[in-house]
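In: let's see this in three dimensions:
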Amino acid sequence: MSNDLDPAAIPLRRAGRSGLDLPAISLGLWQNFGATTARDAQRSVLLHAVERGVVQLDMANNYGPPPFAAESFVGDLLRRELRGRRDELVLTTKAGYHAWSGPYGEGGSRKYLLASLDRSLASLGVDTVDVFYSHRYDPTTPLTETIGALATAVTSGRAHYVGISSYSATRTREALAVARDLGVPLTVHQPSYSLLNRWVEQPDASGESVLEVADDAGLGVVAFSPLAQGMLTDKYLDGVPQDSRAATGTSLRPEYLSEANLARVRALHEVARARGTTLARLAIAWVLREPRVTTVLVGARTVDQLDDSLAALDEAPLGADELAAVEAALASVPGEPDVNLWASRSSDL
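Out: Prediction:
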């Protein structure tokens, strides 16, 4: 790959009221960067992303499989092909879900979060990550402890910024209050957000939505799963491919591929065709039309998939008529799509 990175190749957006700029599209390593994917394929996608200007690499301790595999892979590239280029990149990681055996391998405790961060740093071969997240709200641990661990990550020099992921509007407000008392601000919130999963727009019991709280507090919003775990692509228009997430029983549950949801996908596909684009590009452009979103995280198994996602940035903004057509396509099927894989474990708490 070239040694000359051109960050201007991908537009940068400011993360809330912080000083951190992030590319409009970032690479998420949740899928495709573990033992089940050929290393050459992983290498090609990641290096191509960096060369294109996708300078944020989003990870977590449980991304693999096995846990810490994605971070170890990135660490290996930092020692080899990306040697000397650490400061050109935004490295982010998270802890909250199961990462190792025993009673201290998941949750929101100080012991787990800081031990996990130390393992992540060792896997990456760096002293500091740019953002460290609480991956999910843990109702069994006081928020003062969870957010306090994030504060320690900053004050100890192990993270430049900290954030939360999949917290409801209510829990986000609570976390912000704790962080304010500790004197260490939260910088970003990472929720799922797509045409089929719009929970961040909807007020919870507090009367506020995640987007409203983030905007008021100056949090950047890092939207993950803009393609609804692959549903918002051409992949499921004619059935379930054998190598798809639904067929392999991974993050896309078969029940999400209901006839109602597939009808919505087909209707959205027609909107994309009328625009002269792909369904994936339409879905990404739709999330990016939201001014409170800083960046969207996309996954990719191939360079072509990544380039198709990045091509969403080259298209004209969605016009009022197109946004209305999107809403009409969704409303053409009774009921609401329900593809929030994380709701019962985090955003509903």
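In: from now on I want contacts and neighbour counts done on CA atoms only, so please keep to that.
Out: Will do.
In: okay, now the residue nearest to V210 when sequence neighbours are not counted: neighbour count?
Out: Nearest residue to V210, sequence neighbours excluded (C-alpha to C-alpha, 6 or more residues apart in numbering): A169, at 4.5 Å. Look at A169: counted by other C-alpha atoms under 10 Å, it has 27 neighbours.
In: number of residues surrounding the nearest residue to S194 once chain neighbours are set aside?
Out: Spatial nearest neighbour of S194, chain neighbours left out: P226 (4.5 Å); criterion: C-alpha to C-alpha, 6+ apart. P226 sits with 27 neighbouring residues when counted by other C-alpha under 10 Å.
In: check G319 too.
Out: Applying other C-alpha under 10 Å, we find 10 residues neighbouring G319.
In: Proceed likewise with the subsequent sequence, for comparison:
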Amino acid sequence: MPHTAAPDRYASMTYVRSGRSGLLLPRISLGLWNNFGTTRGWETQRALVTHAFDRGITHFDLANNYGPPPGAAETAFGQIIGSDLKAYRDEIIVSTKAGYQMWDGPYGDWGSRKSMLASLDQSLQRTGLDYVDVFYSHRPDPETPIEETMGALATAVRQGKALYVGVSNYDADQMRAAVAALRAENIPLTIHQPRYNIFDRKPEHRLLDTIAEFGVGCIVFSPLAGGLLTDRYLQGVPADSRAAEGRWMTTSDISEVYLANARALTDLAQARGQTLSQLALAWVLRRPEVTSALVGASSTAQLDQNLAALESLEITAAELAVIDDHSHRA
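Out: As a prediction, the model looks like this:
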């Protein structure tokens, strides 16, 4: 049977405008990177998406290469939205991206017009959707003119295959060039998706200022630093963790310096009545430039714990000073 959404799903979530656009996003969005695909059971994936929607999460973030294997996340999400959430499509924001390797040959990677638009067509086929709400350039292409990549995003909007466009992993200068190229197409840049967390503060050096200057929204990925800003590694390296797997991080990341800082941050979080992950989410959301934070989750209980961060977002100057003292991991 299709899922029946909770009638009070909008009661506790806050929605913030993405920059100067009309697009409202929930303060916490669900990212499907590394959590959907063959490594997760179907019922777990289905429960995460439907529960997220019941909790007011209207935005689901994908990319062509999310899985594993690449494409699997879009396929799984497409099955869920095509059955359980079909009646609620107009209440849901779906984003996807192109820019990383997806198929063999010279057109399956990077940001050419051929690659971007072919990838979007494949994403629509996998998800079973007529359009996505946001289509991103996943990373800047050093060989392709920015006008070509942004022109492909503009074409997607004109074709009705995307409503808004965004960029991810662009630095301040690259974003500035993207804005100019899109303005020439009479298409606004709606959102930027950078990596930002207590242990990775690079966006504070010019990027967040540039985002504010152009009135662009900002949705941050890896706000929990891939699990380093949780209690996951405080007592060792679990066998099923990312550090043990060695794909996105290794056991060397769990250094004594990291542990000392993570424990100090945990003490601060507990004094606030929060977990470390809740403090980390409150910290990124404190910035006025940040529209939403992307979280992944392996269970509905973990998702609920992350959502509880929204109950206490205020951080004092003294608390920020403590965080500054411990905002490095190695």
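In: post the TM-score for the overlay when you can.
Out: Once superposed, chain against chain, the TM-score is 0.96 (TM-score structural alignment, normalised by the length of structure 2); 327 aligned residues with a C-alpha RMSD of 1.3 Å.
In: rewinding a little: distance check, the residue mapped onto the residue nearest to V210 of structure 1 from structure 2 against P69 of structure 2.
Out: The alignment partner of A169 of structure 1 in structure 2, by TM-score structural alignment, is A172. Distance, A172 of structure 2 to P69 of structure 2, by C-alpha to C-alpha, to the nearest Å: 32 Å.
In: what does P7 of structure 2 give?
Out: Per C-alpha to C-alpha, P7 of structure 2 is found 35 Å from P69 of structure 2.
In: give me the more crowded residue out of those two.
Out: P69 (13 against 8).
In: and the strands in structure 2, which stretches?
Out: Using DSSP state E, the strands of structure 2 run over 15-17, 24-26, 28-31, 59-61, 93-98, 132-137, 162-168, 191-193, 217-220, 292-295.
In: in JSON lines, list these along with mean neighbour count and distance to Q122 of structure 2.
Out: Shown next, in JSON lines, are the strands of structure 2 (neighbours: other C-alpha atoms under 10 Å; distance: least, C-alpha to C-alpha, whole Å):
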{"stretch": "strand 15-17", "mean neighbour count": "17", "distance to Q122 of structure 2": "29"}
{"stretch": "strand 24-26", "mean neighbour count": "21", "distance to Q122 of structure 2": "25"}
{"stretch": "strand 28-31", "mean neighbour count": "25", "distance to Q122 of structure 2": "19"}
{"stretch": "strand 59-61", "mean neighbour count": "22", "distance to Q122 of structure 2": "16"}
{"stretch": "strand 93-98", "mean neighbour count": "24", "distance to Q122 of structure 2": "10"}
{"stretch": "strand 132-137", "mean neighbour count": "25", "distance to Q122 of structure 2": "12"}
{"stretch": "strand 162-168", "mean neighbour count": "24", "distance to Q122 of structure 2": "13"}
{"stretch": "strand 191-193", "mean neighbour count": "26", "distance to Q122 of structure 2": "22"}
{"stretch": "strand 217-220", "mean neighbour count": "26", "distance to Q122 of structure 2": "24"}
{"stretch": "strand 292-295", "mean neighbour count": "26", "distance to Q122 of structure 2": "24"}
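In: residues contacting the residue mapped onto L29 of structure 1 from structure 2?
Out: Aligned counterpart of L29 of structure 1 in structure 2: L32 (TM-score structural alignment). Counting by C-alpha atoms under 8 Å, 6 or more residues apart in numbering, L32 of structure 2 touches 60-62, 66-67, 73, 296.
In: can you tell me what E213 of structure 2 aligns to in structure 1?
Out: Mapped onto structure 1 by TM-score structural alignment, E213 of structure 2 lines up with D216.
In: please report the distance of its match from T172 of structure 1.
Out: Applying C-alpha to C-alpha, the value for D216 of structure 1 to T172 of structure 1 is 11 Å.
In: which of the two has more residues huddled nearby?
Out: When D216 of structure 1 and T172 are compared for neighbours, T172 comes out ahead with 24 against 10, by other C-alpha under 10 Å.
In: contacting residues for that one?
Out: Counting by C-alpha under 8 Å, 6+ apart, T172 of structure 1 makes contact with 164, 210, 213.
In: ok, for the last one, nearest residue in space, not its chain neighbours?
Out: Think V213 of structure 1. Excluding its sequence neighbours, the residue lying closest to V213 of structure 1 (C-alpha to C-alpha, 6+ apart) is A169, at 6.4 Å.
In: close enough to count as contact, that neighbour and A217?
Out: No - the pair A169 of structure 1 / A217 is not scored as a contact, 11.4 Å apart, by C-alpha atoms under 8 Å.
In: wait, what's in contact with the residue nearest the centre of structure 1?
Out: Nearest to the mean C-alpha position of structure 1, by C-alpha atoms, centre = their mean, lies F224 at 3.0 Å. Residues in contact with F224 of structure 1 (C-alpha under 8 Å, 6+ apart) are 28, 190-193, 296-298.
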